[in-house]
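Q: This is a predicted model, with the sequence first.
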Amino acid sequence: MRKTLGCLALFALAWVSAGARADTYPSKPIRVIVPYVAGGAADITARVMAQKMSMSMGVALVVENKPGANGMIGTDFVAKAAPDGYTLLLDASGPLVVNPSLYARKTPYDPLKDFAPISQIASYQYVLVVPQKSTIRSLDDLVAQARAHPGQLSYGSAGVGAGGHLAGELLALMTHTQMVHVPYKGNAQALTDVLSGQLSFTFDTVVTSVPQIQAGRLRPYAVSGPHRAAVLPDIPTMEELGYKGFSITQFQGLLAPAGTDPRIVARLHDEVVKASRDPDVVRKLVTEGGNDMVAGTPEEFAAQIRSDLELYRKLIQEANIPKQ
């Protein structure tokens, strides 16, 4: 009996202590881990949001870059961090929903079990572009040329499993064509070779293509998401052009380690929503960054992760993309 009472007392003390931590959160700086190099899309989103949330929360949100292994090093770091709300992850689709199906070796973390989703902050899509001097005059023309000359059209992307690669594979599957994928170490290199005519086309991020489109160096034919891009309102979606169900987007979201107090998750979600409505954040991430702001609930973000895991599992399998 005495032992049982002692255990109950310890449990009660731990519960009260956890509650006190949630009530006083945050009381020190918060680390926001970005599993990519500085300057990329996720890093920019992290720094814009961290600056605004810091002002509201009264503590610094410090962005730390931990790149490597296609985003898996930084993602795993947060999966194994203490679930106290002071180590967060600003991640994109790749490590969470693509890598589990892309790699032969199991990822060191479980995207469904090792994280507490806080909010999908934003999403971005891709635009199919060809060089200005290309003989390809439309999306239908591109498909017709691919059918007439199997294996002759080429497209580049930021690497195997990148959004631009997966969009190209989905197009090939839906049109029953063979096109050559050329992987690069970043979107910039792929875009350079499209501009020079070395590649037939690419699915590039909207934000990096817009300046080239405006300068007349690229011709855009379609965007990859479920709706038109705000910065390219005259360019139709793939679905509008007849490719029913074609949707390739990349999310950027905030997560905590699994086991984080739900009250801390709720507080962080509220701060994400507040920051996402700030005009300065909208200007930097939407008007200049080409993103769509989402700021969804933790439950919606968890559902998005589950849905995208299945989407990319099927696509990688059906496209016979080799395991990395």
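A: Looks like it arrived, so ask away.

Q: C-alpha from now on. contacts and neighbour counts both.
A: Will do.

Q: what's the nearest residue to residue 70 if we skip its chain neighbours?
A: residue 95 (6.9 Å; C-alpha to C-alpha, 6 or more residues apart in numbering).

Q: The one you found touches residue 72, doesn't it?
A: Yes - at 5.7 Å, residue 95 and residue 72 qualify as touching, with contact defined as C-alpha atoms under 8 Å.

Q: and the gap between the nearest residue to residue 75 once chain neighbours are set aside and residue 304?
A: Excluding its sequence neighbours, the residue lying closest to residue 75 (C-alpha to C-alpha, 6+ apart) is residue 35, at 6.0 Å. The gap separating residue 35 from residue 304 is 20 Å, by C-alpha to C-alpha, to the nearest Å.

Q: Comparison target below:
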Amino acid sequence: MSSWRRWTSGIWLAGALVLSGGQHAVAQSYPARTVTVVAPYAAGGGADLIARLMAQKLADRLGQSFVVENRLGAGGVIAATSVAKASPDGYTLFMGTSTQLAIQSTLHKRLAYNPGEDFAPVAMIASVPFVLIVHPSMQVKTAGELIKLAKEKPGTLSFGSSGVGGPPHLYTELLMSMTGATMTHIPYKGTAQAMNDVVAGHVPIIFSDLAPAVALVKENKVRALGVSSSVRVAALPDVPPIAETGVPGFDAVAWLMMVAPAKTPKDVVAKLHKELRSIVAEPDTQKRLVAMGVIPLESESPDELQRYVKSEMVRWGKVVQQAGLAGSQ
């Protein structure tokens, strides 16, 4: 090897060691100040409560404050954009949902961030199953019976949702695309308003997350036809998956993932990943997450999560396109 090559190789190796050592030092001292965890929805909602639970547990473990900040608007786009553009130093995190990290990219004509490129996934926290419910006056008791009725009366049945492009809307669109049924969409400004009208009988059908639905099901104010996940859920153990009651292969759940801005030091991401995996595995955390109506998950690695986000963008992008909603926002 020439002296020139030995010299340049030595410089490259020294630079790599300095960079590696610097990142390791950053991870060792992290966090050295307060960390902001951005939540995309209002205080008191599911994503907010889970963000606060993770923030408190991280603070207890790492000895620094993790403060939740709710940044509302545009279905979480404002929150996601602010984190995508934040300094990639580990001091701004995002409790993202599948809406911001998979669905919005196709729903919007222009999105100020790319979910698959502008975030560094840290850890998957939980999946969020939904339940298909109807007003008790409807003479159907399974998802299969509902589909049969919808096919007999195309377009005459209506279904509510929390808004255009949200999970309740897209899950029904997926159900219709898989079965050939047609129903009419009635969007509301939030789940609470939609659920009130289902209970009152003004709109007969909705996919709801478990938190507001379980009590109504148990009080017989609504009838549960099936859960959207491929497995039963603890909160409604007697309600079978839709896939077992007339729509084989149906599996649609929202999910919550902690992410950081892209280019956040890998050692910092790895440290947070390890802590969050341990936190979610704690019996206390599991119990509290289940009580919130979600399913705690054992997170895959950050690299695997990156691939998962991209695959979910493709999956839900097809549903959005089939529903005629691509670029509608």
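A: On my side now, so go ahead. Values in this document were obtained by computation on a predicted structure and should not be read as measured data.

Q: which one in structure 2 is aligned with the residue nearest to residue 75 of structure 1?
A: Superposed on structure 2 with TM-score structural alignment, residue 35 of structure 1 falls opposite residue 40.

Q: ok, now which ones touch that match?
A: By C-alpha atoms under 8 Å, 6 or more residues apart in numbering, the contact list for residue 40 of structure 2 reads 47-48, 70-73, 75-80, 95-96.

Q: Would you reformat those residues as CSV and include secondary structure, distance to residue 267 of structure 2 and neighbour count?
A: Output for those, formatted as CSV (DSSP: H, G, I helix; E, B strand; the rest coil; distance: C-alpha to C-alpha, whole Å; neighbours: other C-alpha atoms under 10 Å):
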residue, secondary structure, distance to residue 267 of structure 2, neighbour count
47, helix, 26, 23
48, helix, 26, 21
70, strand, 27, 18
71, coil, 27, 17
72, coil, 30, 17
73, coil, 32, 12
75, helix, 31, 17
76, helix, 28, 21
77, helix, 27, 21
78, helix, 28, 15
79, helix, 25, 23
80, helix, 22, 31
95, strand, 19, 29
96, strand, 21, 27
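
Q: With distance to residue 292 of structure 2 added, can I get the residues you listed in a markdown table?
A: Shown next, in a markdown table, are those (distance: C-alpha to C-alpha, whole Å):
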| residue | distance to residue 292 of structure 2 |
| --- | --- |
| 47 | 10 |
| 48 | 11 |
| 70 | 19 |
| 71 | 21 |
| 72 | 21 |
| 73 | 23 |
| 75 | 21 |
| 76 | 20 |
| 77 | 24 |
| 78 | 25 |
| 79 | 22 |
| 80 | 23 |
| 95 | 16 |
| 96 | 17 |
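
Q: mind checking how far residue 196 of structure 2 is from residue 260 of structure 2?
A: In terms of C-alpha to C-alpha, residue 196 of structure 2 sits 36 Å off from residue 260 of structure 2.

Q: Over to residue 92 of structure 2?
A: 7 Å.

Q: what touches both of these two?
A: residue 83.

Q: quick one, which of the two is more surrounded?
A: In this view residue 92 of structure 2 and residue 260 are compared by other C-alpha atoms under 10 Å, and residue 260 has more residues nearby, 31 against 24.

Q: That one corresponds to which position in structure 1?
A: If you follow residue 260 of structure 2 across to structure 1 using TM-score structural alignment, you land on residue 256.

Q: Do I have it right that residue 38 of structure 1 meets residue 66?
A: No - between residue 38 of structure 1 and residue 66 there is no contact, the gap being 9.2 Å when judged by C-alpha under 8 Å.

Q: mind listing what residue 79 of structure 1 touches?
A: 109, 114-115, 256-258.

Q: Please tabulate these in TSV, including the columns secondary structure.
A: Compiled in TSV, the contacts of residue 79 of structure 1 are given as follows (DSSP: H, G, I helix; E, B strand; the rest coil):
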residue	secondary structure
109	coil
114	coil
115	strand
256	strand
257	strand
258	coil
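
Q: which one among the residues you listed gets closest to residue 316 of structure 1?
A: residue 109 (19.7 Å; C-alpha to C-alpha).

Q: With adjacent residues omitted, what lies nearest to that closest one?
A: The nearest residue in space to residue 109 of structure 1 (C-alpha to C-alpha, 6+ apart) is residue 76, at 5.8 Å.

Q: Could you report the neighbour count for the residue nearest to residue 70 of structure 1?
A: 22.

Q: Now which residue in structure 2 aligns to it?
A: Match for residue 95 of structure 1 (TM-score structural alignment): residue 100.

Q: I'd guessed its match sits against residue 80; true?
A: Yes - Residue 100 of structure 2 lies in contact with residue 80 (C-alpha under 8 Å); the separation is 6.7 Å.

Q: mind checking the longest helix of structure 2?
A: Looking across structure 2 with DSSP state H, the single longest helix is helix 3-29.

Q: Show me what that one is packed up against.
A: With contacts defined as 3 or more C-alpha pairs under 8 Å, 6 or more residues apart in numbering; DSSP states H and E, helix 3-29 of structure 2 has these neighbours: helix 266-281.

Q: The helix it packs on against structure 1, how far on average?
A: Overlaying structure 1 shows helix 266-281 of structure 2 at a mean distance of 1.1 Å from the equivalent residues (mean C-alpha distance after the TM-score superposition for structure 1).

Q: what's the angle between that helix and helix 3-29?
A: If you take axes from the mean of the first three to the mean of the last three C-alpha atoms, to 10 degrees, helix 266-281 of structure 2 sits at 30 degrees to helix 3-29.

Q: Regarding the aligned partner of the residue nearest to residue 109 of structure 1 in structure 2, what is its secondary structure?
A: With TM-score structural alignment as the criterion, residue 76 of structure 1 lines up with residue 81 in structure 2. Three-state call for residue 81 of structure 2 (three-state DSSP): helix.
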